[in-house]
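[1] What follows is a protein structure lacking sequence information:
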């Protein structure tokens, strides 16, 4: 995995990243950390209102203490897994215009994309880094592929 620090993907590049993810991945996930919730019922109500448009694409919700970019010392988080399709891509695009905007509040955090059980890209928004699979040897290769999507 290649780790990219302090290089957010924003605006048109973010839109192209989502197009590329749609071509390469079949699932995405994001996280609501229970240890960061002052009132779980209020946070989950806000979360459910946010994701209501894509609820039919929900695959599963796991309660986990770790995921690809984070291991909690204590507590757990809800990790929501969704099908990646045109509708959910549009949701991701309308909810944010930046990879690092996926941070609480108001959005869930740590946006991740998968092909089957393999991670393609995972962000840790509050620490401002993301990892990408071994298809890319450096950030320039990813940006080049993103920008080639924008030209089409």
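    On my side now, so go ahead. All values reported here derive from a predicted model rather than from experimental measurement.
[2] can we go C-alpha only for contacts and neighbour counts from here?
    Will do.
[3] can you give me the strands for the chain?
    Secondary structure of the chain (DSSP state E): strands at 2-5, 27-33, 58-64, 66-67, 70-71, 77-83, 109-115, 118-124, 129-132.
[4] Kindly reformat the ones you listed as CSV containing mean neighbour count.
    CSV is the format used below for the strands of the chain (neighbours: other Cα atoms under 10 Å):
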stretch, mean neighbour count
strand 2-5, 15
strand 27-33, 24
strand 58-64, 14
strand 66-67, 14
strand 70-71, 12
strand 77-83, 20
strand 109-115, 23
strand 118-124, 21
strand 129-132, 21
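[5] Output those strands as JSON lines; include the columns distance to residue 147.
    Output for the strands of the chain, formatted as JSON lines (distance: least, Cα to Cα, whole Å):
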{"stretch": "strand 2-5", "distance to residue 147": "17"}
{"stretch": "strand 27-33", "distance to residue 147": "21"}
{"stretch": "strand 58-64", "distance to residue 147": "30"}
{"stretch": "strand 66-67", "distance to residue 147": "29"}
{"stretch": "strand 70-71", "distance to residue 147": "29"}
{"stretch": "strand 77-83", "distance to residue 147": "24"}
{"stretch": "strand 109-115", "distance to residue 147": "19"}
{"stretch": "strand 118-124", "distance to residue 147": "17"}
{"stretch": "strand 129-132", "distance to residue 147": "16"}
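[6] okay, which residue is most central for the chain?
    For the chain, the residue nearest the mean C-alpha position is residue 111 (1.4 Å; Cα atoms, centre = their mean).
[7] isn't that one right next to residue 32, touching?
    No - the pair residue 111 / residue 32 is not scored as a contact, 10.7 Å apart, by Cα atoms under 8 Å.
[8] re the thing from before, not counting residues beside it along the chain, what's closest to the residue nearest to the centre of the chain?
    Leaving aside its chain neighbours, residue 111 sits nearest to residue 30 (4.7 Å; criterion: Cα to Cα, 6 or more residues apart in numbering).
[9] here's the one I want to compare it with:
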């Protein structure tokens, strides 16, 4: 199911290249629970659509439910007002939104119910897990249909968290340096990467070290040569290259 995003939607905080998974997901959930007042899950299906099996998830979380907000599809003013009130990426379309109290017990349920943020999507689970700070604003947000994830942290905090949590891969200003970008991409075993604006004529051979890569986009105007290592990435499913004059593709 595709959800139409509101045209006025803004994203806040520092973006992630991709969402953390496995142990990194659990650590990030623990961090968000400690730094947030509520977490929010959305149910954005039409009223006449049958719910998925995630009703058991809503039942399990029921003891921690604080409030519910329903935004009607034809009420754009209400949507804008709620988004501005909470300053959150959670509210970008009509639906039913559930606010849950952040505590160790509710956090443990979130860790058990999913393996990564992108798991929070219909029909498997209620959608777009977001954490709201006391007084409003996201600490952590996800808009799964748009592959958008982020945290409200400073550059310094992001660097410290990335040092501590392998698998949390945030976009840093220092990633304008390709070597630093690749260092972090390799360390955090990212499965998605966008390379652009580095003035490259060829990709470094160490690209082969991105062993978990599934989806890569490269936008380099002067790129003309690709390393053989790029085609040794066994998990790569999608490769998009935008350049002016590619010399050749290595024979495999």
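    Alright, I've got the coordinates. Predicted model only: the values in this text are computed from it and were never measured.
[10] From residue 14 of structure 2, how far off is the counterpart of the residue nearest to residue 111 of structure 1 in structure 2?
    Under the alignment (TM-score structural alignment), residue 30 of structure 1 maps onto residue 41 of structure 2. Distance of residue 41 of structure 2 to residue 14 of structure 2, computed by Cα to Cα, to the nearest Å: 21 Å.
[11] Same check on residue 128 of structure 2?
    Separation of residue 128 of structure 2 from residue 14 of structure 2 (Cα to Cα) stands at 17 Å.
[12] What residues in structure 1 pair up with stretch 107-123 of structure 2?
    So stretch 107-123 of structure 2 sits over residues 89-105 in structure 1, by TM-score structural alignment.
[13] what about the helices in the stretch 51-200 of structure 2?
    Assigned by DSSP state H, counting those that start in this stretch, the stretch 51-200 of structure 2 shows helices spanning 55-61, 76-86, 104-113, 155-164, 178-187.
[14] nearest to residue 216 of structure 2, of the ones you listed?
    Nearest to residue 216 of structure 2, of all the helices of the stretch 51-200 of structure 2, is helix 178-187, at 11.7 Å by Cα to Cα.
[15] That closest one corresponds to what range in structure 1?
    Under TM-score structural alignment, there's no match for helix 178-187 of structure 2.
[16] so who does residue 115 of structure 1 touch?
    Applying Cα atoms under 8 Å, 6 or more residues apart in numbering to residue 115 of structure 1 gives the contacts 24, 25, 26, 27.
[17] Most neighbours of all these, which one?
    Tallying neighbours with other Cα atoms under 10 Å puts residue 27 at the head of those, with 25 neighbours.
[18] What lines up with residue 22 of structure 2 in structure 1?
    Under the pairing rule here (TM-score structural alignment), the equivalent of residue 22 of structure 2 within structure 1 is residue 11.
[19] I'd like to know how far its match sits from residue 98 of structure 1.
    Look at residue 11 of structure 1 and residue 98 of structure 1: by Cα to Cα, they are 6 Å apart.
[20] Kindly report the same for residue 123 of structure 1.
    Residue 123 of structure 1 is 11 Å from residue 98 of structure 1, by Cα to Cα.
[21] Next: residue 110 of structure 1.
    Distance from residue 110 of structure 1 to residue 98 of structure 1, by Cα to Cα: 12 Å.
[22] Count the residues that sit near the residue mapped onto residue 146 of structure 2 from structure 1.
    Residue pairing (TM-score structural alignment): residue 146 of structure 2 is matched to residue 127 of structure 1. Residues near residue 127 of structure 1, counting by other Cα under 10 Å, number 13.
[23] and the gap between residue 127 of structure 1 and residue 7 of structure 1?
    In terms of Cα to Cα, residue 127 of structure 1 sits 11 Å off from residue 7 of structure 1.
[24] what's the answer for residue 130 of structure 1, then?
    9 Å.
[25] one step back: now for the residue nearest to the centre of structure 1: which residues touch it?
    Shown in contact with residue 111 of structure 1 (Cα under 8 Å, 6+ apart): 28, 29, 30, 31, 99, 102, 122, 123, 124.
[26] again, only using 10 Å
    For residue 111 of structure 1, the contact set (Cα atoms under 10 Å, 6 or more residues apart in numbering) comprises 28-31, 69, 80, 92, 99-103, 121-125, 130.
[27] do the same with residue 33 of structure 1
    40, 63-65, 72, 75-79, 104, 108-109.
[28] May I see those organised as a markdown table, with distance to residue 47 of structure 1 added?
    Conversion of the contacts of residue 33 of structure 1 to a markdown table gives the following (distance: Cα to Cα, whole Å):
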| residue | distance to residue 47 of structure 1 |
| --- | --- |
| 40 | 10 |
| 63 | 15 |
| 64 | 17 |
| 65 | 19 |
| 72 | 21 |
| 75 | 19 |
| 76 | 17 |
| 77 | 13 |
| 78 | 11 |
| 79 | 12 |
| 104 | 11 |
| 108 | 8 |
| 109 | 11 |
